[in-house]
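**Q** Fold the following, please.
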Amino acid sequence: MSEYNLPDGEVAFTVPSGGKPCFTHYWISGDLKDTTKTPLIIAHGGPGCSHNYLAILSRLTQTHGIPVILYDQLGNGLSTHLAEKNGDTEFWTIQLFIDELDNLISHLKLSEYDLLGHSWGGILGSSFAVRQPKGLRKLVLASSIAVMQDWVDAGIKLQRGLSQDVQDTITKHEREGTTGSKEYEEAMGVFYDKHLCRIKPTPRGMVETFEWMAKDTTVYHTMNGPSEFFVTGPLKDFDITSELHKITAVTLITHGHYDGAQDSVVRKFFQYIPKVKWVEFAESSHTAHLEETERYLHIVGDFLSQE
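**A** Next comes the predicted model:
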């Protein structure tokens, strides 16, 4: 459970090929009936994380009066798990998660809303926004990816900043197909400490998300692969560049200086989205909302509050 103990609920999500009833679990901070404020939906990363590490953004309700909706995507957290679909790339698709988001919006009867997608959630968010969905007002793409190969290339370059023994361990296990080993996990942990979240001890929300991911790796391993820059799943071919001009929502791009989502990864959003602003967080890696929380709430809250 999230440390914020927000009111929660769940909505049935019909997935014909799921083989069983499916549900999306969500949390709400603030009053969705307050017509003076546009609610913000937050899509978590992964794919395969949970909402917990982003729950701190519910503070936007206190700082800016913005109602916030958090949810666990299918296969993650408190939503329906489908471990039997592990490896099924025909089932786990971006379109599945777009349909789930549509279903949640419909259930909550949102006529207007903003959307913040972090990392993979931004892949989902940009893929959702290019459809010019009715009601989408503003979009935040947080440490996200326009072209997966750019993300992989940036990760490999950052990997060269690690000690040689850690680099050798990562290379060895990826070459030998032993990425499930404890040694590989520990070596990747060194990378994540520098480029995922630089705060120690690890914030509670992040720990909760890691615990959920450890319980069920189905979505992450199927869509992504063994690690952040060893992408073997279908997301390896993701490239939304040619469609970004279709995004009509006013957009904010955020990322951290030490982020795996380096300038080279987020630049295409800035180049091709028509109405866009870009903010870098100088003391952050991939989780600026945890590493520079007050500034992040200020930047994002002010952006969403502007007409």
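**Q** going forward, measure contacts and count neighbours with C-alpha atoms only.
**A** Will do.
**Q** Quickly find the element holding the spatially most central residue of the chain.
**A** For the chain, the residue nearest the mean C-alpha position is residue 45 (2.3 Å; C-alpha atoms, centre = their mean). Applying DSSP states H and E as the criterion places residue 45 outside every helix and strand.
**Q** ok, now which ones touch it?
**A** Applying C-alpha atoms under 8 Å, 6 or more residues apart in numbering, we find residue 45 in contact with 117-122.
**Q** now the other sequence, so there's something to compare against:
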Amino acid sequence: MWREIEPDERHEIMVDGHKVIAYVFGEGPETLLCLNGGPGLPCDYLREAHSCLKDRGFKVVAFDQLGTGASDRPEDEGLWTIARYVEETEAVRRTLQLGPVHLLGHSWGGWLGIDYALTYPDAIKSLILADTVADMPHLVSELERLRAALGAETVAMMQAHEAAGTFDHPEYQAAITLLNYRHVCRLPDWPAPVKRSLSDWNMGPYVTMQGPNEFLYIGNLKDWNRIADLKRIAAPVLIVVGEHDELTPACALRMKTALPAGATMNVVRNASHMPFYENPEGYYPPLLDFLARVSG
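**A** Down below sits the predicted model:
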């Protein structure tokens, strides 16, 4: 279903003295505001996967978070906090006069989306938590389980390199590559928007907030946990998770059981962390059904 579409509008938004670039597709009465993963990734991979919803009557908005894509790239590590990104998201919504939105957060964008929904509950009509978590310590335990499937000798090798800080060693990178193809995107050839985002990754925000790779969390979000707060989210929630996702179905179930009754979950078969590319047939129909139910 996805395809690359030129944005109908491109906006430069000033947020606390820094330029943030936003992209708008369509002009429907209902707005889907997309928060992409990373941190540090341009929004291309998520924007191109959802701009097609303009054909279904939605206005679709995405933006390059500060430090990424066409937005400014300051080097102050103090800027890389989830609280600052929450305020940036609100500045984009307010500046573009979007009103209450359907908020779709993917991966790190889901952590951001949860904090945004808790901070600005009246700004959202619904919340889509795609391939994300609400409890980082629990995720770390799940990642250890995924790593263990590589075998004890490989895990010991990885731990030795992590202790030494030699993350660029070829044998360590080989293990990370294998995990990426198992749990990030299982397609033999990754789609062009994914490659484009990854090729322009700003590791400054990523390392500061998360860590050196997808399977080691040592940044300032390593203790982030909103499970106890999820009961305060009154908006309708759809949880999406790939069957083989690095942010695992167990993490998704942990969110569902903590949310108010009525939250729904779509486990996308034969997919990992990029279900909109890996299995579009399993991703888009449940998303569209949910949006139809909560719109208006």
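**Q** where does the TM-score land?
**A** Once superposed, chain against chain, the TM-score is 0.92 (TM-score structural alignment, normalised by the length of structure 2); 290 aligned residues with a C-alpha RMSD of 1.7 Å.
**Q** what do we get in structure 2 for the residue nearest to the centre of structure 1?
**A** In structure 2, the residue matched to residue 45 of structure 1 (TM-score structural alignment) is residue 37.
**Q** got it, and residue 99 of structure 1?
**A** Matched by TM-score structural alignment, residue 99 of structure 1 corresponds to residue 87 in structure 2.
**Q** Contacts for the helix or strand harbouring its match next, please.
**A** When elements are assigned from DSSP H and E, residue 87 of structure 2 belongs to helix 82-95. Helix 82-95 of structure 2 has contacts (C-alpha under 8 Å, 6+ apart) with 13, 15, 22, 65, 99, 112-113, 115-116.
**Q** tell me how far it is from the chain's mean position?
**A** 16 Å (C-alpha atoms, centre = their mean, to the nearest Å).
**Q** Report the buried residues of it.
**A** 82, 85-93 (16 or more other C-alpha atoms under 10 Å).
**Q** next one: stretch 238-248 of structure 2
**A** 238-248.
**Q** what's the answer for stretch 205-220 of structure 2, then?
**A** Buried residues in stretch 205-220 of structure 2 (16+ other C-alpha under 10 Å): 205-212, 214-215, 217-218, 220.
**Q** For these, work out which two are farthest apart.
**A** Farthest pair in these (C-alpha to C-alpha) is 205 and 215. Separation: 16.2 Å.
**Q** Break down structure 1 into its helices, ranges please.
**A** Here structure 1 has its helices, by DSSP state H, at 60-64, 94-107, 120-129, 148-159, 164-176, 182-195, 204-215, 218-223, 263-272, 288-291, 293-305.
**Q** so can I have a markdown table of these showing distance to residue 50 of structure 1?
**A** Listed next are the helices of structure 1 as a markdown table, based on distance: least, C-alpha to C-alpha, whole Å:
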| stretch | distance to residue 50 of structure 1 |
| --- | --- |
| helix 60-64 | 19 |
| helix 94-107 | 14 |
| helix 120-129 | 11 |
| helix 148-159 | 21 |
| helix 164-176 | 26 |
| helix 182-195 | 17 |
| helix 204-215 | 5 |
| helix 218-223 | 11 |
| helix 263-272 | 23 |
| helix 288-291 | 15 |
| helix 293-305 | 19 |
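**Q** Nearest to residue 4 of structure 1, out of those?
**A** From the helices of structure 1, taking C-alpha to C-alpha, the stretch that ends up closest is helix 204-215, at 9.5 Å.
**Q** what comes into contact with the closest one?
**A** By C-alpha under 8 Å, 6+ apart, helix 204-215 of structure 1 touches 1-3, 48-56, 76-77.
**Q** Narrow those residues to those that are buried.
**A** 2, 48-56, 76-77.
**Q** separation between residue 51 of structure 1 and residue 43 of structure 1?
**A** Here the criterion is C-alpha to C-alpha, to the nearest Å. By it, residue 51 of structure 1 lies 8 Å from residue 43 of structure 1.
**Q** same question, residue 296 of structure 1
**A** From residue 296 of structure 1 to residue 43 of structure 1 the distance is 16 Å (C-alpha to C-alpha).
**Q** Select, out of the helices of structure 1, the one closest to residue 84 of structure 1.
**A** With C-alpha to C-alpha, the closest approach to residue 84 of structure 1 among the helices of structure 1 belongs to helix 218-223: 8.4 Å.
**Q** okay, and that closest one goes to which residues in structure 2?
**A** The aligned range for helix 218-223 of structure 1 is 204-209, by TM-score structural alignment.
**Q** which one in structure 1 is aligned with residue 237 of structure 2?
**A** Per TM-score structural alignment, residue 237 of structure 2 is aligned with residue 251.
**Q** I misspoke; the intended subject was residue 130 of structure 2.
**A** In structure 1, the residue matched to residue 130 of structure 2 (TM-score structural alignment) is residue 142.
**Q** Count the neighbours of its match for me.
**A** 29 (other C-alpha atoms under 10 Å).
**Q** tell me the contacts of it?
**A** So residue 142 of structure 1 contacts 116-119, 122, 253-255 (C-alpha under 8 Å, 6+ apart).
**Q** and which of the residues you listed is nearest residue 268 of structure 1?
**A** residue 253 (10.5 Å).
**Q** Next, the contact list for the closest one, please.
**A** Contacts of residue 253 of structure 1 by C-alpha under 8 Å, 6+ apart are 140-143, 266, 269-270, 276-279.
**Q** ChimeraX command for the buried members of those residues?
**A** With 16+ other C-alpha under 10 Å as the criterion, this ChimeraX line picks the buried residues out of these:
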select :140,141,142,143,266,269,270,276,278
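**Q** tell me the two of the contacts of residue 253 of structure 1 that are most distant?
**A** Among the contacts of residue 253 of structure 1, the pair separated by the greatest distance (C-alpha to C-alpha) is 143 and 276, at 14.6 Å.
**Q** Just tell me what residue 26 of structure 1 corresponds to in structure 2.
**A** Matched across to structure 2, residue 26 of structure 1 falls on residue 22, judged by TM-score structural alignment.
**Q** is it true that that match touches residue 60?
**A** No. Using C-alpha atoms under 8 Å as the test, residue 22 of structure 2 is too far from residue 60 to be in contact (10.6 Å).
**Q** Pick out whichever of those two has more residues nearby.
**A** Comparing residue 22 of structure 2 with residue 60 by other C-alpha under 10 Å, the one with more neighbours is residue 60, at 25 against 22.
**Q** contacting residues around the more buried one?
**A** 24-26, 31-34, 50-51, 53-54.
**Q** of those residues, closest to residue 274 of structure 2?
**A** Lowest distance from residue 274 of structure 2 to these (C-alpha to C-alpha) belongs to residue 50, with 12.3 Å.
**Q** what do we get in structure 1 for that closest one?
**A** Under the alignment (TM-score structural alignment), residue 50 of structure 2 maps onto residue 57.
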